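Chemist: Sequence plus the predicted model coming up.
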Amino acid sequence: MFSSGQITFGILFFIGFVVTMIIAYRKDAQLHRLFYKGNYKILLGFLVFVCLLFVIKIFLKR
């Protein structure tokens, strides 16, 4: 399905992308702590909302 060159490129691209994202995140970590305090509350609210939608779907299906 894929040639060995395509597989090699895909693996190297993935590794390079992950390394670049880790470096970028570490570089911006202090800014994230400063500007995005309390982000976990928004994430938690979103997850509760999605779970609530699933519960509503299950109860209305019956």
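Modeler: Yes, it's here.
Chemist: Please make it C-alpha for all contacts and neighbour counts, starting now.
Modeler: OK.
Chemist: which is the next helix or strand following the helix or strand hosting residue 26?
Modeler: If you go by DSSP states H and E, residue 26 is part of helix 4-35. Once the chain leaves helix 4-35, the next helix or strand it forms, by DSSP H and E, is helix 39-61.
Chemist: what angle separates that next one from helix 4-35?
Modeler: 110 degrees (axes from the mean of the first three to the mean of the last three C-alpha atoms, to 10 degrees).
Chemist: Okay, one more to line up with it:
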Amino acid sequence: MFSTGQMIFAGLFVIAFATAIFITYQKDKKLHAKNYKGAVWVAVAFFVFIAILFAIKYTLKN
């Protein structure tokens, strides 16, 4: 389906992209810690809300 050259290119691209993302994240780590201090609690609240919706759906279905 894919040629050998395409597979090599895809592999190298994934490695280069992941490396670039990792390096960029390491540079911005302190800035993100300062600006997005409460983001974890927003994510937790979102997942709790979704869990409550599923619980309501399950209890009303039966």
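Modeler: Received it, and whenever you're ready, just let me know what you need. Note that this is a predicted model, so its numbers are computed, not measured.
Chemist: coming back round to it: after superposition, how close is the helix holding residue 26 of the first structure to the second structure?
Modeler: Once the two models are superposed, helix 4-35 of the first structure sits on average 0.6 Å from its counterpart in the second structure (mean C-alpha distance after the TM-score superposition for the first structure).
Chemist: again, but for stretch 49-56 of the first structure
Modeler: Looks like 2.2 Å for stretch 49-56 of the first structure (mean C-alpha distance after the TM-score superposition for the first structure).
Chemist: in the second structure, what residues pair with that stretch?
Modeler: Matched against the second structure by TM-score structural alignment, stretch 49-56 of the first structure falls on residues 49-56.
Chemist: buried set for that stretch?
Modeler: Of all the residues in stretch 49-56 of the second structure, not one is buried under the rule 16 or more other C-alpha atoms under 10 Å.
Chemist: Nothing else from me, thank you.
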